[in-house]
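**Q** model the following, please.
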Amino acid sequence: MSTSISPPSIHLRDLTHPIMAGLISVIVNYGGTFILVFQAAKVAGLGPELTASWIWSISIGVGVTGLFLSWITREPIITAWSTPAAAFLVTALAATPYAEAVGAYLISAAAFVVLGASGYFEKLIRLIPPGVAAGLLAGILLQFGIGAFGGVNIEPLLAGLLIVAYVVLKRFSARYAVVGILLLGLAFLLIQGRIDLSGLQLQLAAPLFTMPVFSLNALLSVALPLFLITLSGQYMPGMLVLRNDGFRTSANPIVTVTGLGSLLMAPFGSHAFNIAAITAAICTGKEAYEDPAKRWVAGIAAGIFYILVGVFGVTLVAVFMAFPATFISTLAGLALLGTIGGSLASAMADPKSREAALITFLAAAANIKLFGIGGAFWGLLIGLVAYAVLNGSLPRAPRGAINALCAPAINKGAAN
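**A** Next up is the predicted model:
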């Protein structure tokens, strides 16, 4: 007699933590890195309408793909726009006509669709030793952990309040620690009158279609770097975040779906979206929910919040960006403490890979930037070279080996 595994039931009382994790992830993403999109739009000479269309396209695209992937996989698949790519475009758009840039976006997106459909990305993931992967994740997230306490130098009262509240809540109610500091911080800022919402007006965004223009110059100077930067700076660490927290969904459908989404949204201004890395860690760890089988709700919540931002365009983005930088950095760092600690423990667990994992951690934390490629790629490359030299070769990991990234076995209901 055959049996089927149905998705785990979700009760109303279970929703609070994953929904708040999804909300924090969205706030951190808009409050922390979205300024790069505005900077790139300014460099490109885009007017308010095209800038609003860019915001609409990436917000709706990220929301729909993340919601869809989380629903079908029952895992917290958090998607986001490519932050390192946005930083790259701040420079690249100064010398590239906008229509040619849109053509380059289309080429880059099509390349990701091909990569996902081919299956080679998943094979590449399996070559990475678990300890090196955990060291990479810890190194990427280290600056956020440091930023949580570095805020004391800038705003000691705000940062200090959040840190103390986090420790106290962890002691007496660990499940509500991150939710508690979010609400406490918002209340503190409102009392101080530092968040002024009186002048806000809800306005629906209006997407604008730009006819793409294809050129060899844009192919080499925008499409190729955009593809490599997004691959190394977003997809690689993003998949390692999922693996580190025990989720097993193949990378291939994620790359394919986000690539298709980017392809559809490129004519409206979207440069690239992909699986998230840093903000994903807020939703994939136990702080989002103790039971891994129920963390997929955070992916659904984040998708819905992204869609709401997209619908109302610049209005809600302005709300997120109105939060003080110290509030965003402290909130993000404290929300990621558990993930950082777990990653460090996993990185040091295997004596065979311990030194290579430490090298990977330090190299990733140094955030090396060469040839326009960010620190995640160089940290991983240095760590893999170190592992190969110290052990004679890279491991030939079977499919099941990537689950060793996370010591606790994942509940069956968490995988598709």
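
**Q** C-alpha only now, for contacts and for neighbours.
**A** Fine.

**Q** quickly find the element holding A288.
**A** Under the criterion DSSP states H and E, no helix or strand holds A288.

**Q** got a list of what it touches?
**A** Residues in contact with A288, defined by CA atoms under 8 Å, 6 or more residues apart in numbering, are H17, P18, M20, A21, I282, R295, A298.

**Q** tell me how many other residues crowd the closest residue to it other than its chain neighbours.
**A** The spatial neighbour of A288 that comes closest, neighbours along the chain excluded (CA to CA, 6 or more residues apart in numbering), is P18 at 4.9 Å. For P18, the neighbour count with other CA atoms under 10 Å is 29.

**Q** I figured P18 hits A293, correct?
**A** No - applying CA atoms under 8 Å as the test, P18 and A293 come out as separate, 11.2 Å apart.

**Q** in JSON lines: the contacts of A288, plus secondary structure and distance to V102.
**A** Below are those laid out as JSON lines (DSSP: H, G, I helix; E, B strand; the rest coil; distance: CA to CA, whole Å):
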{"residue": "H17", "secondary structure": "helix", "distance to V102": "38"}
{"residue": "P18", "secondary structure": "helix", "distance to V102": "35"}
{"residue": "M20", "secondary structure": "helix", "distance to V102": "35"}
{"residue": "A21", "secondary structure": "helix", "distance to V102": "33"}
{"residue": "I282", "secondary structure": "helix", "distance to V102": "31"}
{"residue": "R295", "secondary structure": "coil", "distance to V102": "35"}
{"residue": "A298", "secondary structure": "helix", "distance to V102": "31"}
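
**Q** now the other sequence, so there's something to compare against:
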Amino acid sequence: MSGSEAMQPAVQRGPSIAAVAAGVLAASVGFASSFAVVIAGLQAVGASPAQAASGLMALAVVKGVCAIYLSFKHRMPISLAWSTPGAALLASSGAVEGGFSAAVGAFLVSGLLIVFAGLWRPLGRAVAAIPAPLANAMLAGVLLGLCLAPVKAVAELPAFALTIIVTWAIVARFKRLYAVPAAVLMTVVLLIISTDLAGQEIGSLWPILVPVTPSFSLSAIIGIALPLFIVTMASQNIPGMAVLNANNYRPDPGALFTWTGLCSLIAAPFGGHALNLAAITAAICAGDEADPDPKRRYWAAVIAGISYVVLGLSAAAATALLAASPPILIQAVAGLALLGAFGAALMGAMADQTNREAGVVTFLVTASGIGLLGISGAFWGLVAGGAIYALTHWRAAAQ
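**A** All right, here's what the predicted structure looks like:
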């Protein structure tokens, strides 16, 4: 060995300390800040506590395993997440005709559409071509109900709700990323102190996957599958690609969209609603803090994937705790988690003065929760707003 070779620093093959910290942080924030939204959404469309726990676990484990595989395969920090806006959509949709089995059928259809969007580029381009004011307005309308929950919780359970909100507000002033996890931790502490968990069977705390036989109905496909597909693609997958591109990673978007759809199909029979590329937590894994060397940041996403698998095994315990708590309190925490997304969506819906009226109509119809022909308000909001949008541009072209 020459002297120059002896002076060469050893090549680090495993993850750096920074990558491990970033990965654990990304998974912890991603899980703690939105698992209550997922449980609320699944139970709103008819899932039992056991089925909701199964769906949460399936989503966490599948996205963890897939992130590990994709990150190693591409040597890029590719992070996956469950569709939080999609879960909020379920919470606003309510029970569907045919019960949870029909909802699972809709999850499968949504997953197939995501696969097609990746394989058949015109479909992906069509989703990307949905006018931003309409997509944002529909998302804002979906989120409004949960974002009002903290206010309602103050009226129903003032001591608990104010404690949680004050915790969230104080932590947010110092580090916004930790605000929702801090609120979740405070909620758990309050529930442990005040809730009698003696009635919870110990067996129910073990992680168990509960398969659900899907059924298919036109109302569930139109009212759940199509809006779920649109919000997952428009507000999660496309921004997730933007985060990777902003950090100078250029994977094939079609291939990644296809993978998220396939992962959604794997999780759906066990109650999982949708998986997609991560955006906020992806920024943690893809940024400078994960590793000074961009070529080694994929380790952060790998560690995040491993952490998600571990956290997924706690889904039954988390669901059991939430099942023993007042629903309005869980909705309040979910609402705090979605305030940022709601504000961004509302701004995006109203920013363009020309299309503001179409955005307002989409928002109001969606937020009304109106259900016609068994189809949820999110679909009708997009239809009504789309009609106003088309009329506005037809009138402008005629002048």
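
**Q** give me the TM-score for these two chains.
**A** Here the superposed chains carry a TM-score of 0.68, computed using TM-score structural alignment, normalised by the length of the second structure; 362 aligned residues with a CA RMSD of 4.9 Å.

**Q** in the helix or strand containing A67 of the second structure, what counts as buried?
**A** Following DSSP H and E, one finds A67 of the second structure within helix 49-74. Neighbour-count burial for helix 49-74 of the second structure, counted by 16 or more other CA atoms under 10 Å, picks out 49-72.

**Q** now do that helix: which elements does it pack against?
**A** helix 35-44, strand 80-82, helix 253-267, helix 298-312, helix 315-323 (3 or more CA pairs under 8 Å, 6 or more residues apart in numbering; DSSP states H and E).

**Q** looking at the ones you listed, which is closest to Q331 of the second structure?
**A** Checking these against Q331 of the second structure by CA to CA gives helix 35-44 as the closest, at 7.1 Å.

**Q** how close does the closest one sit to the first structure?
**A** With mean CA distance after the TM-score superposition for the first structure, helix 35-44 of the second structure departs from the first structure by a mean of 3.1 Å once superposed.

**Q** check the offset of that helix from the chain's centre.
**A** For helix 35-44 of the second structure, the separation from the chain centroid amounts to 11 Å (computed by CA atoms, centre = their mean, to the nearest Å).

**Q** L190 of the first structure: what secondary structure?
**A** Put simply, L190 of the first structure is helix when judged by DSSP: H, G, I helix; E, B strand; the rest coil.

**Q** quick one, what contacts the alignment partner in the first structure of M347 of the second structure?
**A** Counting by TM-score structural alignment, M347 of the second structure lines up with A345 in the first structure. Applying CA under 8 Å, 6+ apart to A345 of the first structure gives no contacts.

**Q** A153 of the second structure now?
**A** Per CA under 8 Å, 6+ apart, neighbours of A153 of the second structure: A161, I328, L329, A332.

**Q** surely the second one touches A149?
**A** What it means is I328 of the second structure. Yes - look at I328 of the second structure against A149 with CA under 8 Å: they come within range, at 6.7 Å.

**Q** the more surrounded of those two?
**A** Counted by other CA under 10 Å, I328 of the second structure and A149 do not tie: A149 has more neighbours, with 22 against 19.

**Q** if any of the contacts of A153 of the second structure are buried, put those into a ChimeraX selection.
**A** Applying 16+ other CA under 10 Å to these, the buried members can be selected in ChimeraX as follows:
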select :161,328,329,332
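
**Q** and the contacts of A153 of the second structure as TSV, adding secondary structure and distance to V180 of the second structure?
**A** Formatted as TSV, these follow (three-state DSSP; distance: CA to CA, whole Å):
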residue	secondary structure	distance to V180 of the second structure
A161	helix	14
I328	helix	16
L329	helix	14
A332	helix	11
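
**Q** of the contacts of A153 of the second structure, closest to G124 of the second structure?
**A** Among the contacts of A153 of the second structure, A332 lies closest to G124 of the second structure (CA to CA), at 34.2 Å.

**Q** how about the closest one, what's its match in the first structure?
**A** Per TM-score structural alignment, A332 of the second structure is aligned with T330.

**Q** its match touches Q143, doesn't it?
**A** No - T330 of the first structure is beyond contact range of Q143, at 11.1 Å (criterion: CA under 8 Å).

**Q** which residues are common contacts for these two?
**A** With CA under 8 Å, 6+ apart applied, the contact sets of T330 of the first structure and Q143 do not overlap.

**Q** contacts only, for the residue nearest to the spatial centre of the second structure.
**A** Nearest to the mean C-alpha position of the second structure, by CA atoms, centre = their mean, lies T84 at 2.2 Å. When contacts are counted by CA under 8 Å, 6+ apart, T84 of the second structure is found next to S34, V37, V38.

**Q** if we use 10 Å, what do you get?
**A** T84 of the second structure is in contact with 30, 33-38, 41, 90, 143, 231-232, 235-236, 273-276, 334, 337-338, 341, counting by CA atoms under 10 Å, 6 or more residues apart in numbering.

**Q** T284 of the first structure now?
**A** T284 of the first structure makes contact with 18, 21-22, 75-78, 241-247, 292, 295-296, 298-299, 339 under the criterion CA under 10 Å, 6+ apart.

**Q** can you rerun that using 6 Å?
**A** For T284 of the first structure, the contact set (CA atoms under 6 Å, 6 or more residues apart in numbering) comprises P76.

**Q** could you do the one 5 residues further on as well?
**A** When contacts are counted by CA under 6 Å, 6+ apart, Y289 of the first structure touches R295.

**Q** format the contacts of A288 of the first structure as TSV; extra columns: distance to A117 of the first structure.
**A** Output for those, formatted as TSV (distance: CA to CA, whole Å):
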residue	distance to A117 of the first structure
H17	34
P18	31
M20	33
A21	31
I282	28
R295	27
A298	27
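
**Q** you'd agree T256 of the first structure is up against G116?
**A** Yes - using CA atoms under 6 Å, T256 of the first structure makes contact with G116 at a distance of 4.6 Å.

**Q** quick revisit: output the contacts of A153 of the second structure in a markdown table; the columns should cover distance to L373 of the second structure.
**A** What follows is the contacts of A153 of the second structure, written out as a markdown table (distance: CA to CA, whole Å):
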| residue | distance to L373 of the second structure |
| --- | --- |
| A161 | 37 |
| I328 | 29 |
| L329 | 32 |
| A332 | 30 |
